[in-house]
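Chemist: quick one, what's the 3D model for this:
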Amino acid sequence: MRMLVTGGAGFIGSQFVRATLHGELPGSEDARVTVLDKLTYSGNPANLTSVAAHPRYTFVQGDTVDPRVVDEVVAGHDVIVHFAAESHVDRSIDTATRFVTTNVLGTQTLLEAALRHGVGRFVHVSTDEVYGSIASGSWTEDTPLAPNVPYAASKAGSDLMALAWHRTRGLDVVVTRCTNNYGPYQYPEKVIPLFVTNILDGLRVPLYGDGAHRRDWLHVSDHCRAIQMVMNSGRAGEVYHIGGGTELSNEELTGLLLTACGTDWSCVDRVADRQGHDRRYSLDITKIRQELGYEPLVAFEDGLAATVKWYHENRSWWQPLKEAAGLLDAVG
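Modeler: Down below sits the predicted model:
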């Protein structure tokens, strides 16, 4: 099997590539993997150092919006796993143009090439944020989309584009929507790595609003294992939810991070909430559990401890990223 992974130098994409080439995902032990990544601020070649010399690995630097590059890269592949996206909510509120361009137009460009070259399956990786906010209960895959911020709106658009290509053009598309990911190699503007690395450097950490916003946390390795299940056995034209089973308020998460880092609330700044900040996300994972046998395996307590330890031990990975982003002397 020849697999094209877009955004494979990012946080989740690189985990998927490493796990595939290290033989950790059943059904892909012999896969040849091509990574297509633009290498924007969050795409990092260092995320793929452990597989850089692997005989079944190829890296191509390029933009999913560029039809010439995409056409050349897609040719000859059996499967596309599409991670590439602009994904930071705050950045999308500041300027939405590149989110629409990358997330919607980039997906369309890939879909066209996949159909043209007879790709056997297109796995489109999305997010729970496309649903907006839910006060109680959980969303099913049939819940109407109601995004509240530009990032989520652009992802909703790309989801609908992918599903439309299945319905109107017959392309074998499956869509996954996940909850909040955490784990090693996550770009340090996100809450867990930002808080951990700030605390390591004696900086303060920001807690939005009243801290009551609630999220479900999913270890990146569980997410990638579920994507593999969907890639292998998911039904064409379907959406599958992927969750971690640990729902926490941002205040509860902050408390756990402070404890894990050996500090207290004296380093926390309560900051003004951002516009359109969704109060709660919650995905019903009954479908993927019943159809594909998915269950999250990484207990949050264990996964968080391992993640904090990783950032403690890998300053050489995150410090240059924070320096480049101007995050070393800011709360985030």
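
Chemist: going forward, measure contacts between C-alpha atoms and count neighbours the same way
Modeler: Noted.

Chemist: which stretches of this structure form helices?
Modeler: According to DSSP state H, the chain carries its helices in the segments 11-21, 67-74, 89-94, 97-100, 106-116, 150-169, 191-200, 220-233, 250-260, 286-292, 300-313, 315-325.

Chemist: out of those helices, which gets nearest to residue 37?
Modeler: Nearest of these to residue 37, taken as C-alpha to C-alpha: helix 11-21 at 9.7 Å.

Chemist: show residues contacting the closest one.
Modeler: 5-8, 25, 28-29, 31, 33, 42-43, 47-48, 50-51, 54, 56-57, 83-84, 184-187, 220-221, 224 (C-alpha atoms under 8 Å, 6 or more residues apart in numbering).

Chemist: restricted to strands, list these.
Modeler: Using DSSP state E, 5-6, 33, 57 are the members of the contacts of helix 11-21 that sit in strands.

Chemist: just send these back as TSV, with neighbour count and distance to residue 286 too.
Modeler: Converted to TSV, the ones in strands among the contacts of helix 11-21 look like this (neighbours: other C-alpha atoms under 10 Å; distance: C-alpha to C-alpha, whole Å):
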residue	neighbour count	distance to residue 286
5	25	27
6	25	28
33	26	30
57	17	35
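
Chemist: next, the second sequence, to be compared with the first:
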Amino acid sequence: MDVLVIGGTGQTGPLVIQGLVDRGHAVTILHSGRHEPPLPPIEHIHADVHFAETLAPVLEGRRFDAAICMYGRAQIIADALNGKIGRLISISGARYYYGRPDDPRWGPIGAWVADEQSPFSDDAELDRLGSRVFATEQAVMAHHAAGDFDVTILRFPGIYGPGSILPADWGFMRRILDGRTSLLMPDGGLMLRSRAYRDNAAHAVLLAMDHPDAARGEVFNVADDPPELSLAQTILAMARALGREIDFVDCPGWLGHRIYGGQIGFHRLLDTTKIRQRLGYRDKVPLLDALAESARWWRDNPPERGGEVEQKLGDAFDYAMEDRLIAHLLGSAASLDELAVHVTESAHPFRHPKREGEVWTRDSSAKLMNTPFRYPYALRRA
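Modeler: Next up, the predicted model:
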């Protein structure tokens, strides 16, 4: 088929383009020309894809079997492609399920694991960008309803790996590479988040291309196969891939957010049952391999200190301040240990009789529960 890729020069685009070429499709890429990553020999169209006025001239007289929109202004692009394509795969974002975790549409307990029918951010006062993404999806899908062309929407979470544009791991990676052996870990590192390794995200796009009937008119969440690792497990896996051992100092979540920026927050989990059942999605790169490759890439391709990547993070990398916080937290934990004078003595809930008819007693069961509690992942309290 003749396939048009709009954008496609970022983290996942080159992998999608290579996959299309490997499948025998004739690929044309439409992008600004500001970034020219290594790509197979394909046609390039250079234009500003932000505006209908700049898209119309370069698309005049062109026709494609399919288009993949990997750029943000999907509504303008979809309108410009009307009458020029047979189907459109549009990349959207999954973070906007959680623009307002206490959205009453979730129900009385608030946000939980999001499937494709979960409430999507649509309140401009609370989440201006999310409401725009929601409106864009609706406008793009309206072309499908009108019979203009078939539409498939893929909702990406945070994408990680080589060439990462959203540098969610760099704050931790820089500290590890700088020789920090104790890291402040918000909420014990228990935060869970669905993400997608760049190769796996590209694989999802190619599956949507490969299965047009199953993908027609559908919205799919995209993320690495479950189960998700906690934040602490993720950072530990990446550190060990570099041969480093670290420990974590527990701190409140709000403090972690203040230090590391917006990557710290509440759980963001995606239900990916639909894409796995309908399109047969499975990770191309297993999770631990993906994290190891990501860690090695950050080691070999560190961003400029204080440059654009770190400015996006908003991370000051103030190690002197962090050392003061660590000392204070560990001292506070020691003080709390002194205050908690009552020692809990748990007992096994079932009888363990030594002779027939013996009833449950604490003395006979407590010794089965006397293993001292240890925080996981070298999480220090004192």
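
Chemist: overlay the chains and give the TM-score.
Modeler: Overlay of the two chains. TM-score (TM-score structural alignment, normalised by the length of the first structure): 0.73; 292 aligned residues with a C-alpha RMSD of 3.5 Å.

Chemist: quick one on the thing from earlier: got a markdown table for the helices of the first structure, with mean neighbour count and distance to residue 269 of the first structure too?
Modeler: Formatted as a markdown table, these follow (neighbours: other C-alpha atoms under 10 Å; distance: least, C-alpha to C-alpha, whole Å):
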| stretch | mean neighbour count | distance to residue 269 of the first structure |
| --- | --- | --- |
| helix 11-21 | 24 | 27 |
| helix 67-74 | 17 | 44 |
| helix 89-94 | 16 | 18 |
| helix 97-100 | 19 | 29 |
| helix 106-116 | 21 | 38 |
| helix 150-169 | 21 | 25 |
| helix 191-200 | 22 | 11 |
| helix 220-233 | 22 | 28 |
| helix 250-260 | 18 | 11 |
| helix 286-292 | 16 | 38 |
| helix 300-313 | 16 | 20 |
| helix 315-325 | 14 | 19 |
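
Chemist: before we move on, back to that, and the contacts of helix 11-21 of the first structure, which are buried?
Modeler: Buried members of those, counted by 16 or more other C-alpha atoms under 10 Å: 5-8, 25, 28, 33, 42-43, 47-48, 51, 57, 83-84, 184-187, 220-221, 224.

Chemist: in the second structure, which helix has the most residues?
Modeler: Counting by DSSP H, the longest helix found in the second structure is helix 319-339.

Chemist: contact partners for residue 63 of the first structure?
Modeler: 36-38, 69-70, 106.

Chemist: make that residue 310 of the second structure, sorry
Modeler: 303-304.

Chemist: ditto for residue 114 of the second structure
Modeler: When contacts are counted by C-alpha under 8 Å, 6+ apart, residue 114 of the second structure touches 97, 269-271.

Chemist: what's the match for it in the first structure?
Modeler: Alignment note (TM-score structural alignment): residue 114 of the second structure maps to residue 139 of the first structure.

Chemist: same deal with residue 268 of the second structure?
Modeler: Per TM-score structural alignment, residue 268 of the second structure is aligned with residue 281.

Chemist: you'd agree its match is up against residue 217?
Modeler: No: between residue 281 of the first structure and residue 217 there is no contact under C-alpha atoms under 8 Å: 10.3 Å.

Chemist: give the residues shared as contacts by those two.
Modeler: With C-alpha under 8 Å, 6+ apart as the test, residue 281 of the first structure and residue 217 both reach residue 179.

Chemist: buried residues in the longest helix of the second structure?
Modeler: Those would be 325-326, 329-330, 333, for helix 319-339 of the second structure by 16+ other C-alpha under 10 Å.

Chemist: off-centre distance for the helix or strand following that helix?
Modeler: Heading C-terminal from helix 319-339 of the second structure, the first helix or strand you meet, by DSSP states H and E, is helix 362-366. Taking C-alpha atoms, centre = their mean, to the nearest Å, one finds the center of helix 362-366 of the second structure at 46 Å from the center of the full chain.

Chemist: go on, stretch 194-204 of the second structure?
Modeler: Using C-alpha atoms, centre = their mean, the offset of stretch 194-204 of the second structure from its chain centre is 9 Å.
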